[in-house]
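# Predicted model and sequence below, questions to follow.
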Amino acid sequence: MTGHEGLFIAFEGGDGAGKSTQVRLLAEALRARGREVLVTRQPGGTELGAAIRELVLHGDHVSPRAEVLLFAADKAHHVDLVIRPALAAGDVVLTDRYTDSSVAYQGAGRDLGAPEVHDLQMWAVDSLVPDLTVVVDVSAEEGRRRRGDVHDRLEAEADPFHDAIRQHFLSMAAGHPDRYLVLDGTRPPDQLHDAVLERLEAMGVLAP
């Protein structure tokens, strides 16, 4: 655990991987077991975050460094107003994306330097790290197939951009296997959900 009363789980992965489905399934399972669950997402989750999301993902061109700073501002605000209070109350917080997305998308995808982006993100969230980060892994080609013809600014980037992001997620997970769970996103959603529950049981934070 990371020093808070609640349980903090982040879901990461490329666009179209199926993160949102896994967030929904886990929230339903935890609520059925009597846990208080807060579901949120980044960017977003607050009024400021929603404005940043619209600006960065659907607005006009945003320079790469400005993109990093806007995402960091969203996370700083989001953690202070939403995530930390919920964890202090003993709730389970499930977030669709967190700091690793910025490290992968802007650090690796935009080639701005993963260590530098990581340090900025950690400063923004005052070093709040999830108890578990679930990476739902699919190839860039599979993610594009699933998204179809609807793309935001980041989704519309070419496959090499998404390949770099995927490899960085896998690299982060390989470096810290105690804090990450990598799932093959091509498997049926219920199988992935079962794997998440098994990991939480193994961590001792969820009764079998």
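Structure received.
# Every contact and neighbour count from this point should use C-alpha atoms.
OK.
# what are the ranges of the strands in the protein?
For the chain, the strands defined by DSSP state E occupy 7-13, 37-41, 92-96, 132-137, 180-184.
# Dump those strands to CSV, plus distance to Gly107 and mean neighbour count.
Listed next are those as CSV, based on distance: least, Cα to Cα, whole Å; neighbours: other Cα atoms under 10 Å:
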stretch, distance to Gly107, mean neighbour count
strand 7-13, 15, 25
strand 37-41, 20, 18
strand 92-96, 19, 24
strand 132-137, 17, 25
strand 180-184, 19, 20
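# To Met172, which of the ones you listed lies closest?
strand 180-184 (8.3 Å; Cα to Cα).
# picking that back up, relative to Ala73, which of the strands of the chain is closest?
Using Cα to Cα, the nearest of the strands of the chain to Ala73 is strand 37-41, at 14.1 Å.
# Can you tell me how far Phe11 is from Pro64?
23 Å (Cα to Cα, to the nearest Å).
# should've said Leu200
Counting by Cα to Cα, the separation of Leu200 from Pro64 is 36 Å.
# Could you do Asp91 as well?
As defined by Cα to Cα, Asp91 lies at a distance of 35 Å from Pro64.
# just checking, what's the longest helix in this protein?
In the chain, assigned by DSSP state H, the helix with the most residues is helix 159-175.
# So if I had to pick from Asp91 and Pro64, which one is more boxed in?
Neighbours were counted for Asp91 and for Pro64 using other Cα atoms under 10 Å; Asp91 has more, 19 against 15.
# Roughly how far does the more buried one sit from Gly107?
31 Å.
# putting a second one here so we can go through both:
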Amino acid sequence: MGVFVAIEGLDGVGKTTVVQQLAERFSGHALSTPGRALRDSRKPVLEAFAEDELAKALFYTASVSSQGRLAHSLAERGEWVFVDRYWASTLAYAKARGVTADLDQLGRSLIQPDLTILLILDEPERQRRLHKRGATIEDIETLDPKFRQCVLEELRAHANLIVNLSFQEPQAACSIIAQAIRDQF
């Protein structure tokens, strides 16, 4: 049996890099939400739902459902699957944006990862990375301390494992995470 690992964290902590490196290290698959098929439609969908945070959350939830089914299928075939953002991020960001619908109930119907890892990073370094890559509107909202705290609290509540990447080179960070995963399985 394979393993489905969700990698969660704030924008700029290195999730994408870690997911790609873990997929290589474990000869597995690197997925993300929204998935590749939705990347081109993401911006127009979010613009169309500009004033409706619940609609945005449901768009991301649809992506989580789709990618979760794919991840589960691959894991059932005995493969390792690493997903860059999954349900915890969708829920955390929706709550921080003021969505009051019972998304927790909806989340129980989604495929659950075998392990959810929260990546954290020294805040000045995270902000430096955001500015270096050209911060998006979504990135910028995490600069607000109240918003960031709300997201982090929700992410922590859903994480099985928290890994601090502060002051770690990417390869070293990946090694630490890979060992933590091996320790779990």
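Happy to help now that I have it. Note that this is a predicted model, so its numbers are computed, not measured.
# Please identify which of the strands of the first structure is closest to Ala114 of the first structure.
strand 7-13 (15.9 Å).
# quick one: the closest one to the second structure mean distance?
Strand 7-13 of the first structure: mean distance to aligned residues in the second structure after superposition is 0.5 Å, counting by mean Cα distance after the TM-score superposition for the first structure.
# residues in the second structure aligned with that strand?
Using TM-score structural alignment, the residues of the second structure aligned to strand 7-13 of the first structure are 3-9.
# Where do the helices of the first structure begin and end?
Using DSSP H, helices in the first structure cover 19-32, 47-58, 64-78, 84-88, 99-102, 114-124, 140-147, 159-175, 189-203.
# Just send the ones you listed back as JSON lines, with distance to Leu181 of the first structure too.
JSON lines is the format used below for the helices of the first structure (distance: least, Cα to Cα, whole Å):
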{"stretch": "helix 19-32", "distance to Leu181 of the first structure": "13"}
{"stretch": "helix 47-58", "distance to Leu181 of the first structure": "27"}
{"stretch": "helix 64-78", "distance to Leu181 of the first structure": "22"}
{"stretch": "helix 84-88", "distance to Leu181 of the first structure": "21"}
{"stretch": "helix 99-102", "distance to Leu181 of the first structure": "13"}
{"stretch": "helix 114-124", "distance to Leu181 of the first structure": "19"}
{"stretch": "helix 140-147", "distance to Leu181 of the first structure": "19"}
{"stretch": "helix 159-175", "distance to Leu181 of the first structure": "7"}
{"stretch": "helix 189-203", "distance to Leu181 of the first structure": "8"}
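# Mean neighbour count, those: which tops it?
helix 99-102 (a mean of 24; mean count of other Cα atoms under 10 Å).
# so where in the second structure does that helix end up aligned?
If you align by TM-score structural alignment, helix 99-102 of the first structure falls on residues 87-90 of the second structure.
# what sits up against that stretch?
For stretch 87-90 of the second structure, contacts defined as Cα atoms under 8 Å, 6 or more residues apart in numbering pick out Glu8, Gly9, Ala57, Tyr60, Thr61, Val64, Gly107, Val151, Glu154, Leu155, His158.
# ok, 7 Å please
For stretch 87-90 of the second structure, the surrounding residues in contact (Cα atoms under 7 Å, 6 or more residues apart in numbering) are Glu8, Ala57, Tyr60, Thr61, Val64, Leu155, His158.
# and which of the residues you listed is nearest His131 of the second structure?
Among those, and counting by Cα to Cα, the member closest to His131 of the second structure is Glu8, at 20.1 Å.
# For the residue positioned nearest the centre of the first structure, give its distance to Phe169 of the first structure.
Computing the C-alpha centroid of the first structure and ranking residues by Cα atoms, centre = their mean puts Arg97 first, at 1.9 Å. To Phe169 of the first structure, Arg97 of the first structure is 12 Å away according to Cα to Cα.
# repeat for Val56 of the first structure
Counting by Cα to Cα, the gap from Val56 of the first structure to Phe169 of the first structure is 21 Å.
# do the same with Arg187 of the first structure
Distance, Arg187 of the first structure to Phe169 of the first structure, by Cα to Cα: 18 Å.
# All set, thanks.
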